[in-house]
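**Q** After the sequence you'll find the predicted model.
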Amino acid sequence: MRPLTEQQIRDCLVGLDDDDRRQIGLPHDFLLLDWDHLDFLAWRDPRMRGRGYLIVELDGRAVGVALRAADASGRARSAMCNVCHTMQPGNQVSLFTAQRPDASGSGIGTYMCADLSCHENVRLAAPLAPGEIRASVDRRIDGTRSRAERFVARVTTTEGDQ
């Protein structure tokens, strides 16, 4: 992923007003990010509980969405992240919803690692759970990036474009 400045990150997030953009809390390690090894950027907002962000490159430009984590009521024993396809204890996977930027007010949701650490989890050579299918790390990385890009594309594509 190409390096982004703080302002570029705020500008690439779709569907946010100026107040929301100003309130974004960047990752604590933002200044230390190794952009050459990032397939996408995802983090939980350190200032706003239940808020996260996912930024990918689509057609050569950074595009991102704000995510809202669902309140956790009941937890399953285990769950799978729809982005990195790793099995995790149920309390480590959350339903995240991103609002479409159009006037429909609809949102699209997916289950993701609760701490949005998909980028790191997919790089683990060994499966995280006994029932998990072992695939090459490179294939897992490519699949994770592709699923993150498709999710953002689904959210940012207007109803008429589909």
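**A** Yep, it's here.
**Q** okay, CA-based contacts and neighbour counts for the rest of this
**A** Noted.
**Q** pretty sure residue 37 is in contact with residue 119, am I right?
**A** No. Using Cα atoms under 8 Å, residue 37 makes no contact with residue 119, being 9.5 Å away.
**Q** Who has more neighbours out of those two?
**A** residue 119 (21 against 10; other Cα atoms under 10 Å).
**Q** could you point out which element follows the helix or strand that one falls within?
**A** Here residue 119 sits within helix 118-121, counting by DSSP states H and E. Following helix 118-121 in sequence order, the next helix or strand is helix 137-156 (DSSP H and E).
**Q** Quick one: distance of that next one to the chain centre.
**A** 9 Å (Cα atoms, centre = their mean, to the nearest Å).
**Q** next up, a second structure to put side by side with the first:
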Amino acid sequence: MEPLTDKQIRASFVNCSKGDAARLKLPADFADLPWEDLDFLGWRDPGAPLRAHLVLPPDAVPGQAGGGPVGITLRVPEKSRTSAVKSSLCRICLTGHASSGVTLFAAPRAGASGRDGNTVGIYVCSDLACPLYVRGRRQPALRTRYEESLDVEERIGRMRANLLAFVENVRLPFAA
């Protein structure tokens, strides 16, 4: 992923107001992000712990090439009890974690549907570091990665496809 500027990130959000985008806090380590290992930028908002954000580069979203990146704002449920014995699977990168390593994130839909309260939910790595898990740059706590027959490039492709399906579900109008 090519590095993004603060301005590009704030202008990218499709499911929140411009005011909300202006108030969000960027990751604390924004200046030191490993951009070359990222397929998307994901972070928990340090100023609002129940908020998180995903930003995809323009070339990751069909019909967006030549345009800007696409950002999705997410809500995080209140902390709940988790079991250290159970494990959970991220629906984007398919990394297995102890149950506290995966969180349900809810994204308001874009447009009028989102303003009416419609959301889309997905279970994702709690730290939103899917690209680093897929590349083996980060290991899940208390668990080793499941053995797969796919190579790293194939896992990256699968992760991108899973993320794109979620983003498109947020962006497209809701059909009742």
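**A** Happy to help now that I have it. Predicted model, so just to flag it, every value in this text is computed and none were measured.
**Q** what's the TM-score for these two chains?
**A** Here the TM-score for the pair of chains, by TM-score structural alignment, normalised by the length of structure 1, is 0.88; 161 aligned residues with a Cα RMSD of 2.3 Å.
**Q** For residue 50 of structure 1, list the residues it contacts.
**A** 44, 68, 69, 70, 71 (Cα atoms under 8 Å, 6 or more residues apart in numbering).
**Q** most surrounded residue in these?
**A** residue 44 (24 neighbours).
**Q** Okay, it and residue 146 of structure 1: tell me how far apart.
**A** 20 Å (Cα to Cα, to the nearest Å).
**Q** next one: residue 32 of structure 1
**A** For residue 32 of structure 1, the distance to residue 146 of structure 1 - Cα to Cα - is 25 Å.
**Q** Compare these two (neighbour count), which wins?
**A** residue 146 (16 against 8).
**Q** Can you tell me what residue 158 of structure 2 aligns to in structure 1?
**A** Aligned by TM-score structural alignment, residue 158 of structure 2 pairs with residue 143 of structure 1.
**Q** quick one, helices of structure 2?
**A** Taking DSSP state H as the test, the helices found in structure 2 are 6-11, 18-23, 111-115, 130-134, 152-171.
**Q** quick one: which of these is nearest residue 101 of structure 2?
**A** helix 130-134 (11.4 Å; Cα to Cα).
**Q** Name the surrounding residues that touch that closest one.
**A** Contacts of helix 130-134 of structure 2 (Cα under 8 Å, 6+ apart): 37-40, 92-93, 95, 138-140, 152, 155-156, 159.
**Q** Residue 34 of structure 1 - how many residues pack around it?
**A** Around residue 34 of structure 1 there are 12 residues (other Cα under 10 Å).
**Q** Repeat that for residue 18 of structure 1.
**A** Neighbours of residue 18 of structure 1 (other Cα under 10 Å): 10.
**Q** now residue 99 of structure 1
**A** 20.
**Q** Verify the contact between it and residue 105 for me.
**A** Yes. At 6.6 Å, residue 99 of structure 1 counts as touching residue 105 under the criterion of Cα under 8 Å.
**Q** Fine by me, thanks again.
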